[in-house]
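> Mind folding the following:
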Amino acid sequence: MKKQPQVTEQTRANLRQAFWELYAERPVEKISVREITDRAGYNRATFYLYYHDVYELLEEIEETVLGNIERLVNERLLKGDKLDFSQHMGLILRLAGRSRDYTRVLLGPHGDPAFSRRLKEIISPLVDRFFLPAAELDEQARRVVREFYLSGILATIRTWTAEENPMPIDQLIQLVVRIVT
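Below is the predicted model:
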């Protein structure tokens, strides 16, 4: 029996949505396959047709979010000679805003620390390009300054996406640029 692509993708989407609703409430280790399938309206066997376990499902969601950010960094932020930090920070924040529901949870108290590490790795070239080249720093100092900026950017995104009524992106960018520069 051959599965129809539309049905397969809809089933996967339903399982992801059910998982996500649970993950927004509690850590991944406290979520069972049974809870996901009950919420999505499938039996457990259906889950295992698509995923090995709940961690694989979480990884798929994280990869989607990180993949979008990485494409943005690689395609738009690192190309070209004229780079304006505020414009590029705006693009990152807009992307975080578009996936706000995911970003808020993935960077929140139940979030996977590996997600934060990978996000830092992806945006690290921006920090290197905007803040580190002009500075005469040895390698140890470069690592410390890089971590300072990366942690600040992640904390800003975490705080901004967690706000019930977040400030407009342009206002946030102006605030960050004013403080950082």
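> Please count neighbours and contacts with C-alpha atoms only from this point.
OK.
> Next, Gly108: secondary structure please.
coil (DSSP: H, G, I helix; E, B strand; the rest coil).
> and for comparison, fold this next one:
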Amino acid sequence: MRARDPKDVEARIEQAYLDALADRPFYAIKVSALTAKAHISRSTFYVHYDSALDVLQSLEDALLEGIPAQSVSVQLLAEPARFKSALLVKLAYFETHLEVLQKLIGAHGDPYFQARMDRFFDPAFDAFSTTSGVRQQLLRQALDGARWRLLQWWTAHADAVTISELADFLTAYMAQQLQLARVSED
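The predicted structure follows:
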């Protein structure tokens, strides 16, 4: 009997997890369901993962670690073409990993994953806005929330808009919102 390739086993377990996310919440996915779908024993599962939630963590980590490091900072909004270009690099990455992203941020995904996605945009608003304190925090939360909801919408409707169109919209939206924030500061 030949030994199983560990990467193949992990890939099958992770695919089983993603498949399970299609019809049940992340917290309801059991090791027994994953082992049955991946056609492995429980002992084989535990060689690779500590729990079903460990599989989720691994999937999230892999997606996050692959995000291109290029900064999509609000400071780049002073140069919209550079902002859009940096944004397109990240959106292209998400497009190539769309199936995984759809499941992780979908209705059955981990709601705390949003907090882990903070690397998607550079949160450094301080150098761009003269607002400080609570007002700056409110602006940051409003913009982050809008971007997150747009990303969720896009994953569910990826065929309705290209990543270039989404980048155009996000670039214009961000510039407009930050301009409104500046005007209200005066």
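> So which residues of the first structure form helices?
With DSSP state H as the criterion, the first structure has helices at 5-23, 33-40, 44-50, 54-72, 85-98, 100-106, 113-130, 139-162, 169-180.
> mean shift between the last one and the second structure?
If you overlay the two and look at helix 169-180 of the first structure, the average distance to its match in the second structure is 1.9 Å (mean C-alpha distance after the TM-score superposition for the first structure).
> Contacts for that helix, please.
Helix 169-180 of the first structure is contacted from outside by 85-86, 89-90, 93-94, using C-alpha atoms under 8 Å, 6 or more residues apart in numbering.
> Just among the residues you listed, which is most surrounded?
Leu93 (22 neighbours; other C-alpha atoms under 10 Å).
> ok, the most centrally placed residue in the second structure - contacts?
For the second structure, the residue nearest the mean C-alpha position is Met117 (5.1 Å; C-alpha atoms, centre = their mean). For Met117 of the second structure, the contacting residues are Leu64, by C-alpha under 8 Å, 6+ apart.
> how about it, what's its partner in the first structure?
Here Met117 of the second structure is matched to Leu119 in the first structure, going by TM-score structural alignment.
> cool, and Gly106 of the second structure?
Using TM-score structural alignment as the criterion, Gly106 of the second structure maps onto Gly108 of the first structure.
> State the distance from that match to Val180 of the first structure.
24 Å (C-alpha to C-alpha, to the nearest Å).
> which of these two has more neighbours?
Gly108 (18 against 10).
> How about that one, nearest residue that isn't a chain neighbour?
In this structure, Gly108 of the first structure finds its nearest non-sequential neighbour in Arg158, 6.8 Å apart by C-alpha to C-alpha, 6 or more residues apart in numbering.
> Map the one you found onto the second structure.
Alignment note (TM-score structural alignment): Arg158 of the first structure maps to Gln152 of the second structure.
> Surely that match and Leu104 touch.
No - here Gln152 of the second structure lies out of contact with Leu104, judged by C-alpha atoms under 8 Å, at a distance of 10.0 Å.
> More neighbours: those two, which one.
Higher neighbour count among Gln152 of the second structure and Leu104: Leu104, with 23 against 17, using other C-alpha under 10 Å.
> What residues does that one make contact with?
18, 21, 60, 110, 113 are the contacts of Leu104 of the second structure under C-alpha under 8 Å, 6+ apart.
> same check, this time on Tyr27 of the second structure
With C-alpha under 8 Å, 6+ apart, Tyr27 of the second structure has these contacts: Leu53.
> Could you check which residue of the first structure pairs with it?
Match for Tyr27 of the second structure (TM-score structural alignment): Glu29.
> Check the gap between its match and His110 of the first structure for me.
For Glu29 of the first structure, the distance to His110 of the first structure equals 10 Å [C-alpha to C-alpha].
> Thr181 of the first structure now?
The spacing between Thr181 of the first structure and His110 of the first structure, counted by C-alpha to C-alpha, is 32 Å.
> More neighbours: which of these two?
His110 (16 against 6).
> do you know how far the more buried one is from Ala13 of the first structure?
21 Å.
> next one: Ala141 of the first structure
45 Å.
> number of nearby residues for Val65 of the first structure?
The burial count for Val65 of the first structure: 19, using other C-alpha under 10 Å.
> Mind telling me what it corresponds to in the second structure?
So, by TM-score structural alignment, Val65 of the first structure is matched to Leu63.
> Enumerate every residue touching its match.
97, 101.
> how about a cut-off of 10 Å?
Going by C-alpha atoms under 10 Å, 6 or more residues apart in numbering, Leu63 of the second structure touches 57, 93-94, 97, 100-101, 104, 117.
> now swap in Asp110 of the second structure and tell me
Contact analysis of Asp110 of the second structure by C-alpha under 10 Å, 6+ apart lists 21, 25-27, 53, 56-57, 60, 103-104.
> Narrow those to just the buried residues.
21, 26, 53, 56, 60, 103-104 (16 or more other C-alpha atoms under 10 Å).
> Val161 of the second structure: which of those is nearest?
Within those, the smallest distance to Val161 of the second structure is 19.0 Å, found for Lys103 (C-alpha to C-alpha).
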